[in-house]
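**Q** Build the 3D model from these lines:
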Amino acid sequence: MFSAAATDSEAEEQSDRSPLLQDGAINDGNVASFPKKAQVPVCCSARYNLALLACFGFFVVYALRVNLSVALVEMVQANISIPIGNSTYACPEHPSSSGRAHNKTGKLHNWDADTQGWILGAFFYGYIVTQVPGGYLASRYGGKWLLGGGILLTAIFTLLTPIAADLGVGYLIAVRVLEGLGEGVSFPAMHAMWSSWAPPLERSKLLTISYAGSQLGTVVTLPLSGLICFHLDWTYVFYIFGSVGLLWFILWSWITSNTPETNKAISEEEKEYISASLKKQLSLTKTVPWGPMLKSMPLWAIVVAHFSYNWTFYTLLTLLPTYMKDILRIHIQENGFLSALPYLGCWLVMISVGQIADYLRENQVFSTATVRKMCTLIGMIGPAVFLLAAGYTGCDYTLAVVFLTISSSLGGFSMSGFNINHVDIAPSYAGILLGITNSFATIPGMVGPVIGKSLTHYNTIEEWQTVFYISAAINVFGALFFTIFGKGVVQDWALGTHHSHTN
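**A** Here you go, the predicted structure:
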């Protein structure tokens, strides 16, 4: 199966490498007259400033998304998720668990396991709606205000979450759906911006820096939410992170621009470098080739991989704090820290692999297609193996956390795999493509928590093993599908010609 990742035709290999810049831009066999890459600085450059601010933005995106996963543990009456007659825990309480902090004022709610599953999944019912429209609007009008406005709305609704929860579960679900609508445009809008900002040889670096903010947001939010719940109150989780979202929006509005041409701080050398590097990769037509696009197997390879990866990702993202509490019996103060470890590992791997992936492509060690497939295989099959192993650690919480951390860390490889492959195969329509793939990839977020909660009514280790088996199987299937059908070159339909031989 791996051989399929490395057997692109000679023509595709050459097409893969030809637009990549080394000492200059390739223009019909001649070197274009613009500064060499070595002369275009990385430090303080406009494109890397955009990457860092985008990183902060996706930090906020995931902070506003995952804070409920920890807060919900404290919002619900103790043991409410365990049916009467089955209230014995699978594992003994962890000795360092110190109990609930005193003098809390946040209201506790009698929500059963199924209700909690619907609350956790509600976000994604809004999230799926704005994926494709967000990608289309960003590709046509730019992603700056679409991304900024979406996160601003999410921050406002986050601030209103405690009020909604006190009014009733229906109001809380409605607020979470509205937050999903706001965040649904974030990834497609950012992909659309990168199609104008990221030189081909720097795509892995720039995109992994920006999207690594999602992992960093999870790393910080999970433990910090636990500490806030323990020392203050669960309501402050939403007040604090909602305020951080407002701060980011001010910075984003002030500093960023849709394209290099409209950026006031960019140097002429950097602007020319970016423009020349993308000259032969962007479509000359404004009409979206919906037919050839939706018939393209490389696109559907990304769809399947994205769906499969997100099933495991969202299952852990929403249910890991519950697993820590109900199975491993770790208190909320430790729960957040230990739940964050897998995402800390993923963040470190994501950043490192992004650098390595572009090094391999720049030095023509492997083609783009081969790099994307290698990263996808490691980033999806590796997590599946260690996720299954975590389910068989029993009550050894140390080993369980180690395996879950390794599983999520290896997932960081996939960011340099299928996750940014949209920009490889269709830079002009990258935002729309991500909207399409992320629409399918949102379905696991909608149904995963509900299925996970429905399979763990009694909170036994065997029930959680079933949850892990399902996630691992889906992950492996997605990795193999992308390995067979994924591509690494710009498709003909993305350049305005509809006779693509790579579909």
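**Q** use CA for all of it now, contacts and neighbours both
**A** Fine.
**Q** How about residues contacting stretch 129-142?
**A** Contacts with stretch 129-142, where a contact means C-alpha atoms under 8 Å, 6 or more residues apart in numbering, come from 143, 146, 181-182, 184-186, 188-189, 192-193, 258-259, 428-436, 438-439.
**Q** just checking, which of these belong to helices?
**A** Using DSSP state H, 146, 181-182, 186, 188-189, 192-193, 430-436, 438-439 are the members of the contacts of stretch 129-142 that sit in helices.
**Q** In the strand or helix carrying L251, which residues are buried?
**A** Assessed by DSSP states H and E, L251 sits inside helix 234-255. Within helix 234-255, the residues scored as buried using 16 or more other C-alpha atoms under 10 Å are 234-242, 244-246, 248-249, 252.
**Q** Now the element after it, going C-ward?
**A** Heading C-terminal from helix 234-255 (DSSP H and E), you reach helix 268-277.
**Q** Just the buried positions in that next one, please.
**A** Judged by neighbour count using 16+ other C-alpha under 10 Å, the buried positions of helix 268-277 are E269, E270, K271, E272, Y273, I274, S275, A276, S277.
**Q** Tell me how far it lies from the chain's centre.
**A** Relative to its chain's centre, helix 268-277 lies at 29 Å (C-alpha atoms, centre = their mean, to the nearest Å).
**Q** same deal with stretch 54-64?
**A** Centroid separation for stretch 54-64 versus its chain: 10 Å, with C-alpha atoms, centre = their mean.
**Q** repeat for stretch 460-473
**A** Chain-centre distance of stretch 460-473: 22 Å, with C-alpha atoms, centre = their mean.
**Q** Please generate a structure for the following sequence too, so the two can be compared:
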Amino acid sequence: MITGRSLCSQRLLLAFVGLFGGVMLESNRAFLSVAIVCMVNNTDLNTINTTKTTSPVSEHAEFFWSKSEQAGILSAYFYGYMVTQIPAGILASKYGGKHVVFIGMLIGSITTLLLPIGARTSIYLVYVLRVILGASQGVYFPSVHGMWGQWAPPLERTKLLAICYSGTKIGTIAAFAFSGFLCEYGFDNGWGSMFYLSGGLCVLWCGVWYITVSSTPSKHPRISREERTYILDSIGGSHKVSPTPWLLMMTSAATWACLIGHVCSEWVTQTLRTHAPTFMNEVFNFNITENGLLSSIPYMSQAVSSLIAGQLADYLRSRKYLSTTATRRIFQSVGFIGTGASLVCTGYVDVDNRYVAVFLLACAMWFVGLGAAGFMVNFVDFAPRHGGVLFGVANSIMALVAGVGGPTVAGALTPNKSQEEWRNVFYVCGGFCILGTVVFGTQARGELQPWAVDKVEVVVRESKDVLTVSSSALQLNSGRLEEKTTRISTHL
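**A** Below is the predicted model of the structure:
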């Protein structure tokens, strides 16, 4: 639970401002997933389908984009996204995550505002704008993750990050829930209003972010002395930029376990975020308004489960019922198993029971939400000072494998838009869930790794009578980093 010490604190404010940042980020990205259903004439001229009739063409359809072109547009975001991950982590640790996030999100909001103009000009301009959007928004998670490495006390870490990162789920909910309504009743032929609305709100959020947050507690102008001391004592007082131990970091089992867990979970998430509305339309024939609302339900489920998981995980750790390692492994493994089983079952639901499919997708995303107490926070567990860089590395690989691969594979496996083809998409998702369970469930680490500890600095001062040795040694004690100072006096 949020204690009196953390209620109304600047770290809790950072979590809520970050939550709304996630809403802006995800709505800017996800609106196109539903908008494309009403933007595009659903008759694919490149596909001869003799087994099923095509869905009715939306009256708002302006474009004749093929199935492969639509998949390419949806995945183009991740080509840009993966490029800025590692640089963002490095820049955030050097110049502060606040400034990196502000610049990136401002560029992303402008790109979103330009998308309707680009779409009516050329499909190639849509590709370019989506790549720029991905590159600009790609700075968000590595930068914010690096900030949490310096803001989140260890035993509040899961719940604070769960609150902050629940914004992406809420953004998906908002995008799916309102996009169908906006497509039907909005201005600029309906779908155009989605991008003007999300882009404009994101500009406003950028101003709020810049005014209210700071990169570190020590730089915040409005933080209380009590809160600053509490955070610094909990995490460790030194916030100097530490050199990144690249070789040790990239050969660590903890790094690779978290990275693989991240990729496996995001394969499912990105596949559903980009293709769930298309699946609902092609297999179950939901109209655009129903489609948007029903596609948002799984993400409501995920948002709730991630918040519950964050609170429960920190409760179990604070009461010492489970170690951090056991907590991360159990929550993430249960999440993977439940997600895979729910998705495979979804593939066997027929059109007469289409609301059962919605329920199963909600179950799948509920289990995905348990990752808030699993891989999502794990980098900050075992390497808090390098969390931004690590998250950048993981997100770069995720963007290539899951962000580009997930939508592309789903598009390639469903050329005829049949239920049997979509069943194969869910089998692939289930396979990634099995891989994640095996690797993360056996190899994840929750404790600070030796290569992530700051080097000990020893200062020797010699006087006439006394030789004094001062050392700043970081020790791990009950899941908390504490700064110890040892003084040894020896008479000469």
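**Q** Which one of the buried residues of helix 234-255 of the first structure is nearest to G488 of the first structure?
**A** Closest approach between these and G488 of the first structure, by C-alpha to C-alpha: W252, at 31.5 Å.
**Q** what residues are up against that closest one?
**A** By C-alpha under 8 Å, 6+ apart, the residues touching W252 of the first structure are L53, G148.
**Q** Translate it into the numbering of the second structure.
**A** Alignment note (TM-score structural alignment): W252 of the first structure maps to W209 of the second structure.
**Q** Now do its match against T346 of the second structure, distance only.
**A** For W209 of the second structure, the distance to T346 of the second structure equals 40 Å [C-alpha to C-alpha, to the nearest Å].
**Q** still on that earlier bit, which among the buried residues of helix 234-255 of the first structure gets closest to R372 of the first structure?
**A** Nearest to R372 of the first structure among those, counting by C-alpha to C-alpha, is W252 at 30.3 Å.
**Q** Tell me which residue is most central in the first structure.
**A** Nearest to the geometric centre of the first structure sits S214, at 6.0 Å (C-alpha atoms, centre = their mean).
**Q** That residue: helix or strand, and which one exactly?
**A** Element membership of S214 of the first structure [criterion: DSSP H and E] is helix 203-231.
**Q** E290 of the second structure: which element?
**A** Judged by DSSP H and E, E290 of the second structure forms part of helix 288-318.
**Q** Other residues contacting the very next helix or strand once past that helix?
**A** Sequence-wise, the next helix or strand downstream of helix 288-318 of the second structure (DSSP H and E) is helix 324-346. Contact with helix 324-346 of the second structure is made by 265, 309, 313, 316-317, 357, 360-361, 363-371, 373-375, 378, 423, 426-427, 429-431, 433-434, 436-437, 440-442, 444-447, 479, as judged by C-alpha under 8 Å, 6+ apart.
**Q** Not counting sequence-adjacent ones, nearest residue to A177 of the second structure?
**A** Of all residues not flanking A177 of the second structure in the chain, L293 sits nearest, at 4.3 Å (C-alpha to C-alpha, 6 or more residues apart in numbering).
**Q** The one you found and A175 touch, don't they?
**A** No: taking contacts as C-alpha atoms under 8 Å, L293 of the second structure lies outside contact range of A175: 9.3 Å.
**Q** quick one, which of those two is more surrounded?
**A** Neighbour totals were compared for L293 of the second structure and A175, and A175 leads with 30 against 19 (other C-alpha atoms under 10 Å).
**Q** aligned partner of the more buried one in the first structure?
**A** Using TM-score structural alignment, A175 of the second structure lines up with T221 in the first structure.
**Q** what's the burial count for G170 of the first structure?
**A** Neighbour count for G170 of the first structure, taken as other C-alpha under 10 Å: 12.
**Q** just W148 of the second structure next, same as before
**A** Using other C-alpha under 10 Å, W148 of the second structure is surrounded by 27 other residues.
**Q** show me what contacts whatever residue of the first structure lines up with it?
**A** In the first structure, the residue matched to W148 of the second structure (TM-score structural alignment) is W194. Taking C-alpha under 8 Å, 6+ apart, we find W194 of the first structure in contact with L207.
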